[in-house]
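Asker: here are the coordinates; sequence isn't available:
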């Protein structure tokens, strides 16, 4: 099975890299200035877009701007480390890390899904992950694949009773993205099943859980004067805390009232709102199929956190939701279960998802916003 996963990841990435190369050659770009296109290699350039420039800039210069605190340090730190070790550019280093993490994440997803849904559904869960419309971000200079690999490692270690390791992976996930601390639900759930809430020496390993996030908060406090600099930095993108239903209501209003089907803002809102509704619908199906409780809690918490930080005045109130749901691994297990059990659903997904991913990749690679 490991060989098949490797082959699926490899050939899917080859296809995406070639498609992105063709997109650059044939389609008009949104930005053509050298400041937006810092590398000449046509296989690397399409993947260095939007947030990728922030991560590589932090890798090169540290937290050079108050806005940079919005981006957590593990991924840029790894980029800087690999760049120092190997004779490759920061941009190539970023892609090497992302794609290595994707291979790891695909293998971990299969192992974790196999215990809950069986080998056939697990196999198709990997396919659903790779075919998902925004799955090309797993190969770009973004944190999605690293975050996914670390959270999957935390859940798998917790399932196998290795609570210290699970807490360690959670700590690393929480310095990749703020939502990483949510993986603590797997560790705490495993501890409760083993010991209820009675003291046991394994509790010492749980001290790793807040270590990563606490270290980052402390670094912000010392450097920026507040431990909440990463929250304040989100204001640069218009994000603000709100009730979880505020974003969907604003997105629906954007689509139905203030927008029109031909306006980019309305299209983006439809994509992001559709992603949120699909995640919610699949979550309900996961409840009906009795997915592990920790999975459901983690999945719901991820979506609620993303819904609770809308961009009230932006083109899409649920900005980037189609990308943010990419790290909710139980969603792909549910899709794998549906594909394994219902041929009609599988055919629909296999035909529609790659088409959407190719379209979204063309938008992304040519410097137009998608997520």
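Answerer: Ah, there it is. Keep in mind that this is a model prediction, so the values were computed, not measured.
Asker: from here on, contacts and neighbour counts on C-alpha atoms
Answerer: OK.
Asker: What segments of this protein are strands?
Answerer: Under the criterion DSSP state E, the chain carries no strands.
Asker: residue nearest the centroid of it?
Answerer: residue 144 (3.3 Å; C-alpha atoms, centre = their mean).
Asker: which residues touch that residue?
Answerer: Residues counted as contacts of residue 144 (C-alpha atoms under 8 Å, 6 or more residues apart in numbering) are 98, 137, 138, 326, 327.
Asker: separation between residue 181 and residue 175?
Answerer: 9 Å (C-alpha to C-alpha, to the nearest Å).
Asker: Could you tell me which residues touch both of the two?
Answerer: Joint contacts of residue 181 and residue 175 (C-alpha under 8 Å, 6+ apart) are residue 213.
Asker: Which parts of the stretch 151-300 of the chain are helices?
Answerer: Taking DSSP state H, counting those that start in this stretch as the criterion, the stretch 151-300 of the chain carries its helices at 163-173, 184-195, 211-224, 229-233, 246-253, 264-288, 293-307.
Asker: Buried deepest among those helices, which one?
Answerer: Stretch with highest mean neighbour count among the helices of the stretch 151-300 of the chain: helix 163-173 (a mean of 27; mean count of other C-alpha atoms under 10 Å).
Asker: That one - contacts with which helices or strands?
Answerer: Packing contacts for helix 163-173, counted by 3 or more C-alpha pairs under 8 Å, 6 or more residues apart in numbering; DSSP states H and E, involve helix 144-159, helix 184-195, helix 211-224.
Asker: and with 6 Å instead?
Answerer: Applying 3 or more C-alpha pairs under 6 Å, 6 or more residues apart in numbering; DSSP states H and E, one finds that helix 163-173 contacts helix 144-159.
Asker: Now residue 239: closest residue in space that isn't a chain neighbour?
Answerer: residue 311 (4.5 Å; C-alpha to C-alpha, 6 or more residues apart in numbering).
Asker: out of the helices of the stretch 151-300 of the chain, which comes closest to residue 70?
Answerer: Proximity to residue 70 (C-alpha to C-alpha) singles out helix 229-233 among the helices of the stretch 151-300 of the chain, at 4.4 Å.
Asker: And for that closest one, what's in contact with it?
Answerer: Helix 229-233 has contacts (C-alpha atoms under 6 Å, 6 or more residues apart in numbering) with 67, 69, 70.
Asker: residue contacts, the second one?
Answerer: I take that to be residue 69. Residues near residue 69 by C-alpha under 6 Å, 6+ apart: residue 230.
Asker: how far away is it from residue 181?
Answerer: Separation of residue 69 from residue 181 (C-alpha to C-alpha) stands at 17 Å.
Asker: cool, and residue 332?
Answerer: For residue 332, the distance to residue 181 - C-alpha to C-alpha - is 21 Å.
Asker: what number of residues lie near residue 360?
Answerer: Residue 360 sits with 19 neighbouring residues when counted by other C-alpha atoms under 10 Å.
Asker: Same question for residue 111.
Answerer: 18.
Asker: And it, how far from residue 3?
Answerer: Computed as C-alpha to C-alpha, the residue 111 to residue 3 distance reads 14 Å.
Asker: OK, contacts around residue 337?
Answerer: Going by C-alpha under 6 Å, 6+ apart, residue 337 touches residue 121.
Asker: and the comparison structure, right after this:
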């Protein structure tokens, strides 16, 4: 192993056995959320299946899977919402699932998201277990499952798929599997625009490792060409799709930016988000929401600072920093920011480490309470504004 690898990688059977408590706990938390959603929907006369698989972005992914790219919605104000804004890996998997099973595109997407969420939970555990140990890994998975917007992990959205690819790519980096890390980063780049965060983590770790090897010959015998190959492969997915969109729109490298602009998505350093928060302080009820948003942003930044102080491995810090920056500093719909932060699971590591050090009874009580609150909020949220 290289200098980043601190533990011996277990066998596949041993890895499953070691991750079993985290995976069982993850399934239990998500099952609680789904049961709560079903009961809430029954009381309101709504359909949980529709909320999970056939609303908001789920419809766009299913439409791409069924019809390919090219669908647009022109709004009265002149904005154009194009399906080209949605990266292709999830629709490809939906199309494949619908082709080999009796499932509809929407149900295939729901199946992919369900399987991907389990893979994501396992990858998150593997990363935390490798760096901080098994108990921290279990606590991290349960915290991630019980996030307020954790219900998105059970929707036909791309967050679970992306998080799975990102987590396993980061694990591959930490254990010196550079080509695997590059391939997974490339697939993550075909899933969401924030795939750039995974690419940045792979590149930073590879360059740092190469520089380290110039000073200290590697003990693991990993040739530099594997690191270079991983670096080369990592950006191919995102770059390939962005260039394809540019060619299709006739705008070259700027084509995808134009597509995102039609959705009012862009990177403005957080200016639009700051104006949105400031606008909440025009009346008393709205001011409470504004204060809550400020507290939320401060909490996210504080957690990242704690991650820095605790000395997380550089790939995790780079990945989390890019995901957080893109989520908070984008000019996209502001209600989607919690969802955009969902892949930033290393932010929860300080909390997971604290729970792992606490008495098991106390940790169980905290995690149980958080899981219940998440289940109730998720049901309320999906039956209300939901994730745009």
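Answerer: Thanks, I have the structure now. Everything numeric in this text was worked out from a predicted model, so none of it was measured.
Asker: Just the TM-score for the two chains, thanks.
Answerer: Overlay of the two chains. TM-score (TM-score structural alignment, normalised by the length of the first structure): 0.85; 349 aligned residues with a C-alpha RMSD of 2.7 Å.
Asker: against the second structure, where does stretch 329-339 of the first structure fall?
Answerer: The aligned range for stretch 329-339 of the first structure in the second structure is 345-355, by TM-score structural alignment.
Asker: before we move on, what about stretch 80-94 of the first structure?
Answerer: Stretch 80-94 of the first structure covers residues 95-109 of the second structure once aligned (TM-score structural alignment).
Asker: So what touches the matching stretch?
Answerer: Residues contacting stretch 95-109 of the second structure (C-alpha under 6 Å, 6+ apart): 53, 62, 65, 94, 156.
Asker: tell me which of these is nearest to residue 142 of the second structure?
Answerer: Distances from residue 142 of the second structure to those, taken by C-alpha to C-alpha, are shortest for residue 156, at 20.7 Å.
Asker: Give the aligned equivalent of that closest one in the first structure.
Answerer: So residue 156 of the second structure corresponds to residue 141, using TM-score structural alignment.
Asker: And for its match, the neighbour number?
Answerer: 33.
Asker: Just to check, it is in contact with residue 51?
Answerer: No - counting by C-alpha atoms under 6 Å, no contact exists between residue 141 of the first structure and residue 51, whose distance comes to 7.9 Å.
Asker: wait, what's in contact with the closest residue to residue 110 of the second structure other than its chain neighbours?
Answerer: Among residues not flanking residue 110 of the second structure along the chain, residue 156 sits closest, at 4.4 Å (C-alpha to C-alpha, 6+ apart). Contact analysis of residue 156 of the second structure by C-alpha under 6 Å, 6+ apart lists 53, 58, 109, 110, 113.
Asker: Output those as CSV; include the columns neighbour count and distance to residue 327 of the second structure.
Answerer: Below are the contacts of residue 156 of the second structure laid out as CSV (neighbours: other C-alpha atoms under 10 Å; distance: C-alpha to C-alpha, whole Å):
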residue, neighbour count, distance to residue 327 of the second structure
53, 25, 24
58, 23, 20
109, 32, 24
110, 24, 24
113, 28, 21
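Asker: Which member of these is positioned nearest residue 244 of the second structure?
Answerer: Nearest to residue 244 of the second structure out of those is residue 58 (C-alpha to C-alpha; 22.6 Å).
Asker: on that earlier part again, closest to residue 188 of the first structure out of the contacts of helix 229-233 of the first structure?
Answerer: For those, the nearest to residue 188 of the first structure is residue 70 (27.5 Å; C-alpha to C-alpha).
Asker: Identify the residue of the second structure aligned to the closest one.
Answerer: Counting by TM-score structural alignment, the partner of residue 70 of the first structure is residue 85.
Asker: if I look at its match, how far off is residue 193 of the second structure?
Answerer: As defined by C-alpha to C-alpha, residue 85 of the second structure lies at a distance of 9 Å from residue 193 of the second structure.
Asker: Check residue 93 of the second structure too.
Answerer: For residue 93 of the second structure, the distance to residue 193 of the second structure - C-alpha to C-alpha - is 18 Å.
Asker: Check residue 338 of the second structure too.
Answerer: 16 Å.
Asker: what's the answer for residue 225 of the second structure, then?
Answerer: 27 Å.
Asker: Could you check which of those two has the larger neighbour count?
Answerer: Each of residue 225 of the second structure and residue 193 has its neighbours counted (other C-alpha under 10 Å); residue 193 has more, 18 against 11.
Asker: Just give me the match in the first structure for that one.
Answerer: Per TM-score structural alignment, residue 193 of the second structure is aligned with residue 178.
Asker: Check residue 334 of the second structure too.
Answerer: Per TM-score structural alignment, residue 334 of the second structure is aligned with residue 318.
Asker: So residue 125 of the first structure versus residue 335 of the first structure, what's the distance?
Answerer: Residue 125 of the first structure sits at a distance of 6 Å from residue 335 of the first structure (criterion: C-alpha to C-alpha).
Asker: higher neighbour count, these two?
Answerer: Taking other C-alpha under 10 Å, residue 125 of the first structure and residue 335 do not tie; residue 125 has more neighbours (30 against 25).
Asker: show me what contacts the aligned partner of the more buried one in the second structure?
Answerer: Aligning on TM-score structural alignment places residue 125 of the first structure opposite residue 140 in the second structure. Residues in contact with residue 140 of the second structure (C-alpha under 6 Å, 6+ apart) are residue 352.
Asker: same thing but at 7 Å, please
Answerer: Residues in contact with residue 140 of the second structure, defined by C-alpha atoms under 7 Å, 6 or more residues apart in numbering, are 125, 348, 349, 352.
Asker: Same check on residue 183 of the second structure?
Answerer: So residue 183 of the second structure contacts 233, 234 (C-alpha under 7 Å, 6+ apart).
Asker: Skipping adjacent residues, who's closest to residue 47 of the first structure in space?
Answerer: Closest residue to residue 47 of the first structure apart from its sequence neighbours, by C-alpha to C-alpha, 6+ apart: residue 140 at 4.7 Å.
Asker: what do you get for residue 47 of the second structure?
Answerer: residue 41 (6.0 Å).
Asker: Now do the counterpart of the one you found in the first structure against residue 335 of the first structure, distance only.
Answerer: Alignment note (TM-score structural alignment): residue 41 of the second structure maps to residue 24 of the first structure. According to C-alpha to C-alpha, residue 24 of the first structure stands 32 Å off from residue 335 of the first structure.
Asker: Same check on residue 95 of the first structure?
Answerer: 27 Å.
Asker: same check, this time on residue 293 of the first structure
Answerer: Distance of residue 293 of the first structure to residue 335 of the first structure, computed by C-alpha to C-alpha: 18 Å.
Asker: Cool, thanks, talk later.
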